[in-house]
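*Asks:* Provided below are the primary sequence and the corresponding predicted coordinates.
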Amino acid sequence: MRLLIEHRTAYRFSQPQRRLIQLLRLTPASFVGQAVVAWRLDVDRDARLRAGRDGYGNETTMLYVDGPLEAITLTVTGEVLTEDRAGMVEGTNEPLPPGLFLRATPQTQADAAIADFAATLAAAEPRPLGRLHALCAAVQARIAFDPGDGNPHRDAATAFADGHGVCQDHAHIFIAAARLMGHPARYVSGHLWRSDGALVQPAAHAWAEAWLDEFGWVGFDPANGHCPTDAYVRVAAALDYRDAAPISGARIGGGDEALHVDVAVAQAEDQRQS
């Protein structure tokens, strides 16, 4: 699939900021099944940009802006060719061993309820791949998708108890349960082309990947109950949302900030007409 992406993030501050420093994970990498044809990052004011790579192997850009700063808009646009590989992930930059992704974090710490949930599923399905597919389906069935519940910093146990959340919550619950089953698992941020015609979305998408000795890393999207297809563009992966967030950083200056995000994912025009 040939996908066109525009991801716009706009900040507005209640009083001028003296300085803004941001770590951007907005640039996807090419690997087997995903080829980045073009990608561009634009900032609507003078800024210093420094490309790099974080400890997880994700492409990063450091953004430095000097004030006074009352508002700023970051826009990434690009074109990506994707293939449906049934969730199999191959050819990504992997500086860390899979075993590290058994480590729990505050956002993926399992409580007794998640432990019981994972144990029940594991007992019912002895095959590792089948167990993870069952977990993906069970998280979708257990956690109602609630687009108005967008707190990306909420932990898995809280979201599981609430019984509703957004894709970040589904991913964190899946990761917490998969790790209890003995499978290294990690959080993935990226983009999803929606076949229902919803061109503009209020945020990037999130899913998970789990390690299987037989297959390597395999993607699972528990918010939608299936493995990623060619409708997905993978951008960053980490232990949880905090380390894979599209934008994180700090500002020097008081007051409040208002954030608005628009993400548009579309098929290329020539593909839609074919």
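*Replies:* That came in fine, so what should we check first?

*Asks:* going forward, measure contacts between C-alpha atoms and count neighbours the same way
*Replies:* Noted.

*Asks:* all strands for the stretch 51-200 of the chain, in order.
*Replies:* Taking DSSP state E, counting those that start in this stretch as the criterion, the stretch 51-200 of the chain contains strands spanning 59-82, 144-145, 164-165, 185-192, 200-201.

*Asks:* so of those strands, which one's packed in deepest?
*Replies:* Of all the strands of the stretch 51-200 of the chain, strand 185-192 carries the top mean neighbour count, a mean of 27, counting by mean count of other C-alpha atoms under 10 Å.

*Asks:* Name the residues that touch it?
*Replies:* Strand 185-192 is contacted by residues 101-102, 171-172, 175, 178-179, 204-211, 231-241, 244-246, 265 when judged by C-alpha atoms under 8 Å, 6 or more residues apart in numbering.

*Asks:* Nearest to residue 216, out of the strands of the stretch 51-200 of the chain?
*Replies:* Nearest to residue 216, of all these, is strand 185-192, at 11.1 Å by C-alpha to C-alpha.

*Asks:* tell me the contacts of residue 77?
*Replies:* Contacts for residue 77 were tallied using C-alpha under 8 Å, 6+ apart; they are 4, 5, 6, 7, 39, 40, 41.

*Asks:* From residue 225, how far off is the last one?
*Replies:* Counting by C-alpha to C-alpha, to the nearest Å, the gap between residue 41 and residue 225 amounts to 32 Å.

*Asks:* here comes the other one, which I'd like you to weigh against the first:
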Amino acid sequence: MRLEICHTTEYRYSEDAWDSHNEVNLYPTANERQHVRGFHLDVQPHATITTHPDYFGSLVHHVHVHERHRHLLIQAQSMVDTFPIVPPPPTPFEALDELRQDVIEFLVPSPRVPHGLWPTLFGVTPPEANTDLAAFLKELTAKLNQEFTYKPGATNVRTSLEQFAQSRAGVCQDFTHAMLGICRVVGIPARYVSGYLYSGGEMLGADATHAWLEALIPGQGWVGYDPTNNCLAGEKHVKIGHGRDYGDVSPVRGTFYGGGRQALEVSVHVYN
């Protein structure tokens, strides 16, 4: 599937801002599941733009606007080809035993997915040694989707997993952080994925950057699961990057001097 993405971020200030530094994490990942055909980053006013790979391998653009301004536009346009996926075959949970040491950073607590009794809090029975890992992940994806409500505005980036478990409503970040917490506690290496979603009208979370997770399945590598939509991450999912949680792959973040009051507008459009 060929997808075109236009991601626009606009900052407006009540007073002059200057010396604005922003990290822009919007360049799609190139891997066996997707091919990047093109990418263009437009910044207004004029900016100095450099790139570097982050710790997890994503290409990050560093944007520095020197001059005074009251409006900052950062627009990323991408064209990506995505390919079909094959559901993972049955795999015993115990097959993970030899792999965990190499991916320990995706098993330990992180700032937004701290240590906790997440399986108990979310009513999940931990898998046994002979449990089918692929089936467990599929069932966990369905459970979160069915028991929680997707509700924009119900949470924000500071909402804790305990608050999400109580309110039973949130956005894709919350669904993903919850599944990450459960997976890590029971011993399944799992990482947070930031990206885009082509909806066609039938999927949730396509109006902004989307979030899902990748779990490590022996013999298959990292397999994407989207609990917000109760599905595997397939052709309609475009991956930007991954990390321990949202904080590692937030789309745009930065600092500036001055500015007074600030207003932020973000729009995402994914076309086929």
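*Replies:* Sure, I can see it. None of the values given here were measured: they were computed from a predicted structure.

*Asks:* now the strands of the stretch 51-200 of structure 1 in JSON lines, with distance to residue 133 of structure 1?
*Replies:* JSON lines is the format used below for those (distance: least, C-alpha to C-alpha, whole Å):
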{"stretch": "strand 59-82", "distance to residue 133 of structure 1": "22"}
{"stretch": "strand 144-145", "distance to residue 133 of structure 1": "18"}
{"stretch": "strand 164-165", "distance to residue 133 of structure 1": "20"}
{"stretch": "strand 185-192", "distance to residue 133 of structure 1": "13"}
{"stretch": "strand 200-201", "distance to residue 133 of structure 1": "26"}
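
*Asks:* Out of these, which gets nearest to residue 135 of structure 1?
*Replies:* Closest to residue 135 of structure 1 of the strands of the stretch 51-200 of structure 1, according to C-alpha to C-alpha: strand 185-192, at 12.4 Å.

*Asks:* What span of structure 2 is that closest one aligned with?
*Replies:* Strand 185-192 of structure 1 corresponds to residues 190-197 of structure 2 when matched by TM-score structural alignment.

*Asks:* still on that earlier bit, quick one: which of the strands of the stretch 51-200 of structure 1 is nearest residue 253 of structure 1?
*Replies:* strand 59-82 (9.3 Å).

*Asks:* quick one: the closest one to structure 2 mean distance?
*Replies:* Strand 59-82 of structure 1, aligned to structure 2 and superposed, deviates on average by 1.0 Å (mean C-alpha distance after the TM-score superposition for structure 1).

*Asks:* got the residue ranges for the helices in the stretch 101-250 of structure 1?
*Replies:* Applying DSSP state H, counting those that start in this stretch to the stretch 101-250 of structure 1 gives helices spanning 112-124, 128-142, 156-162, 167-180, 241-244.

*Asks:* what's the distance between residue 243 of structure 2 and residue 110 of structure 2?
*Replies:* Counting by C-alpha to C-alpha, the gap from residue 243 of structure 2 to residue 110 of structure 2 is 10 Å.

*Asks:* And residue 74 of structure 2, by the same measure?
*Replies:* Separation of residue 74 of structure 2 from residue 110 of structure 2 (C-alpha to C-alpha): 29 Å.

*Asks:* Grab the nearest non-local neighbour of the residue nearest the centre of structure 2.
*Replies:* Centroid-nearest residue in structure 2: residue 194, 2.2 Å away (criterion: C-alpha atoms, centre = their mean). The spatially closest residue to residue 194 of structure 2, leaving aside those adjacent along the chain, is residue 211, at 4.8 Å (C-alpha to C-alpha, 6 or more residues apart in numbering).

*Asks:* Map that neighbour onto structure 1.
*Replies:* Per TM-score structural alignment, residue 211 of structure 2 is aligned with residue 206.

*Asks:* Residue 165 of structure 1: which of the contacts of residue 77 of structure 1 is nearest?
*Replies:* Nearest member of these to residue 165 of structure 1, counting by C-alpha to C-alpha, is residue 7, at 22.2 Å.
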